[in-house]
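1. Any chance you can model this:
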Amino acid sequence: MNGLLIDALLLGVGATAFMDIVALLQKRLLGIPSLNYAMVGRWLGHLPNGRFIHRPIGNSAQIQAEAPLGWFAHYLIGIAFAMTFLVLVGPDWLARPTLMPALGFGAMTVLAPFLVLQPCLGAGITARKAPQPNTARLRSLVAHSSFGFGLWIAGLGWLL
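-> So this is what the prediction gives:
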């Protein structure tokens, strides 16, 4: 089990970092804004007070250290996704990482923002209440597909 935890930690951090690099490139080269992880931290910070849904999160009171909390959660979620991926495909995947399972899994993780985060932040299921729902959906799919691609890239690191 220890080996699986370490593998998930390295794979999750690597894939999440790759996702963030893609988001940074999209922002710098194409002007596409990425998710403000401070809003994730704000959402998490309100959970102990029983506030699960915000309409929208930007109108909710700020919490102390919301940006670091959001970024920490972002990476912790990436690690949890990597653990889930390794359990599903088997830890032997790391011996011969293949793209399609990783890419498919990454695309499937878009269900988390579609069904949990977006509704809780006030954008509705699959961002249906966002100003441009289809744009928000596409951005989420690209982000999570880049996470899947990052799983594969990070998995290749075990071969070096």
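2. Every contact and neighbour count from this point should use C-alpha atoms.
-> Will do.
3. ends of stretch 21-41, how far apart?
-> In terms of C-alpha to C-alpha, to the nearest Å, the two terminal residues of stretch 21-41 are separated by 20 Å.
4. Give me the residues contacting that stretch.
-> By C-alpha atoms under 8 Å, 6 or more residues apart in numbering, the residues outside stretch 21-41 that reach it are 57-58, 65-71, 73-74, 121, 143, 146.
5. Out of those, flag the one nearest to Leu10.
-> Lowest distance from Leu10 to the contacts of stretch 21-41 (C-alpha to C-alpha) belongs to His74, with 14.4 Å.
6. roughly how far apart are that closest one and Ala15?
-> 11 Å.
7. the more surrounded of these two?
-> More neighbours surround Ala15 than the other of His74 and Ala15, with 29 against 18 (other C-alpha atoms under 10 Å).
8. Assign that one to helix, strand or coil.
-> Following DSSP: H, G, I helix; E, B strand; the rest coil, we place Ala15 in the helix state.
9. isn't it right up against Ile153?
-> Yes - under the criterion of C-alpha atoms under 8 Å, Ala15 makes contact with Ile153 at 7.4 Å.
10. what's the neighbour count on the closest residue to Met108 other than its chain neighbours?
-> Using C-alpha to C-alpha, 6 or more residues apart in numbering and skipping residues adjacent in sequence, the residue nearest Met108 is His144, 7.8 Å away. His144: 26 surrounding residues under other C-alpha under 10 Å.
11. The nearest residue to Glu66 once chain neighbours are set aside: which element?
-> Closest residue to Glu66 apart from its sequence neighbours, by C-alpha to C-alpha, 6+ apart: Gly41 at 4.4 Å. Take DSSP states H and E as the rule and Gly41 turns out to sit in helix 37-46.
12. Would you do the same for the sequence below? I want to compare the two.
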Amino acid sequence: METALTFTLVVGLGATVALDVWARQLRGWFGIAGADWGLVGQWLVGLPAGRMVHTSDGFAMPSRGERALGWSFHYLVGLVYAAVYPLVWGEDFLAAPKVGPFALVGFALSTLAGLCVLTPAMGGGLLASRTPDQGRRIALMLLNHAVFAGAQYALALGLVTAPT
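-> Down below sits the predicted model:
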């Protein structure tokens, strides 16, 4: 159990940090804005009131609390993805991680969740269909989640080779 917890914390938090560093680099290199976690926080706050889709109608700039909620949600999701590996593939997987599960969960599942859950929830439509730059958004989502999955795999391998 301790191994699974350590794995989940290191891989979940570490890969999410790697994704955030990547997003910051994209902003610096190309001026590409990353996710606005404050808006995600607003969306989360609106869910109990029945606001399933975030629109600009009735929302002010995100508050500090909404930003904190959005960022917390972002890191919680990273932890959940990492927890999938020991839950589905078992403790033995942690001692000898294979790339396939990371491609499946860290890349494919996380990309689909972004394009089919979070993007529509933020008003962008299914598969970013309501955005003016759908192809670019999908390409960025694929690239970003490849970075996330790669970081998960690298961190998992690092845990195996780390001295105990």
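13. After superposition, what's the TM-score here?
-> Here the TM-score for the pair of chains, by TM-score structural alignment, normalised by the length of the first structure, is 0.88; 158 aligned residues with a C-alpha RMSD of 1.8 Å.
14. ok so, going back, select only the buried ones of the contacts of stretch 21-41 of the first structure in PyMOL?
-> Here is the PyMOL command that selects the buried residues among the contacts of stretch 21-41 of the first structure (16 or more other C-alpha atoms under 10 Å):
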select buried, resi 57+66+67+69+70+71+73+74+121+143+146
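15. Nearest to Ala95 of the first structure among the contacts of stretch 21-41 of the first structure?
-> Checking these against Ala95 of the first structure with C-alpha to C-alpha, the nearest one is Ser146 at 21.2 Å.
16. close enough to count as contact, the closest one and Ala17?
-> No - counting by C-alpha under 8 Å, Ser146 of the first structure sits too far from Ala17 to count as a contact (10.0 Å).
17. and Val45 of the second structure, how many neighbours?
-> Neighbour number of Val45 of the second structure under other C-alpha under 10 Å is 16.
18. and it, what is it in contact with?
-> Contacts of Val45 of the second structure by C-alpha under 8 Å, 6+ apart are Glu66.
19. Kindly report the same for the one 10 residues further on.
-> Under the criterion of C-alpha under 8 Å, 6+ apart, the contact list for Thr55 of the second structure reads Met122, Gly123.
20. hmm, back to that, ok, the residue nearest to Met108 of the first structure to Asp20 of the first structure distance?
-> Distance of His144 of the first structure to Asp20 of the first structure, computed by C-alpha to C-alpha: 10 Å.
21. Mind listing the shared neighbours of these two?
-> Common neighbours of His144 of the first structure and Asp20 (C-alpha under 8 Å, 6+ apart) do not exist.
22. for the residue nearest to Met108 of the first structure, what are its contacts?
-> Contacts of His144 of the first structure by C-alpha under 8 Å, 6+ apart are Met19, Gly106, Ala107, Met108, Thr109, Val110.
23. Mind doing that once more with 7 Å?
-> Listed by C-alpha atoms under 7 Å, 6 or more residues apart in numbering, the contact set of His144 of the first structure reads Gly106, Ala107, Thr109, Val110.
24. Can you tell me which of those residues is closest to Leu138 of the first structure?
-> Among those, and counting by C-alpha to C-alpha, the member closest to Leu138 of the first structure is Val110, at 10.0 Å.
25. which residue lines up with that closest one in the second structure?
-> Taking TM-score structural alignment for the superposition, Val110 of the first structure sits opposite Thr111 in the second structure.
26. Check which helix or strand that match maps to.
-> Using DSSP H and E, Thr111 of the second structure sits within helix 110-113.
27. average offset between whichever helix or strand comes after that helix and the first structure?
-> Per DSSP H and E, the first helix or strand lying C-terminal to helix 110-113 of the second structure is helix 119-121. Aligned to the first structure and superposed, helix 119-121 of the second structure gives a mean residue distance of 1.1 Å (mean C-alpha distance after the TM-score superposition for the first structure).
28. Follow the chain on from helix 119-121 of the second structure and name the next helix or strand.
-> Sequence order places helix 134-161 as the next helix or strand after helix 119-121 of the second structure, per DSSP H and E.
29. How far off centre is that following helix?
-> 9 Å (C-alpha atoms, centre = their mean, to the nearest Å).
30. Next, the contact list for Leu156 of the first structure, please.
-> Contacts of Leu156 of the first structure by C-alpha under 7 Å, 6+ apart are Pro97.
31. Return the distance of it relative to Ser146 of the first structure.
-> Taking C-alpha to C-alpha, one finds Leu156 of the first structure at 15 Å from Ser146 of the first structure.
32. before we move on, what about Pro101 of the first structure?
-> On the measure of C-alpha to C-alpha, Pro101 of the first structure and Ser146 of the first structure end up 13 Å apart.
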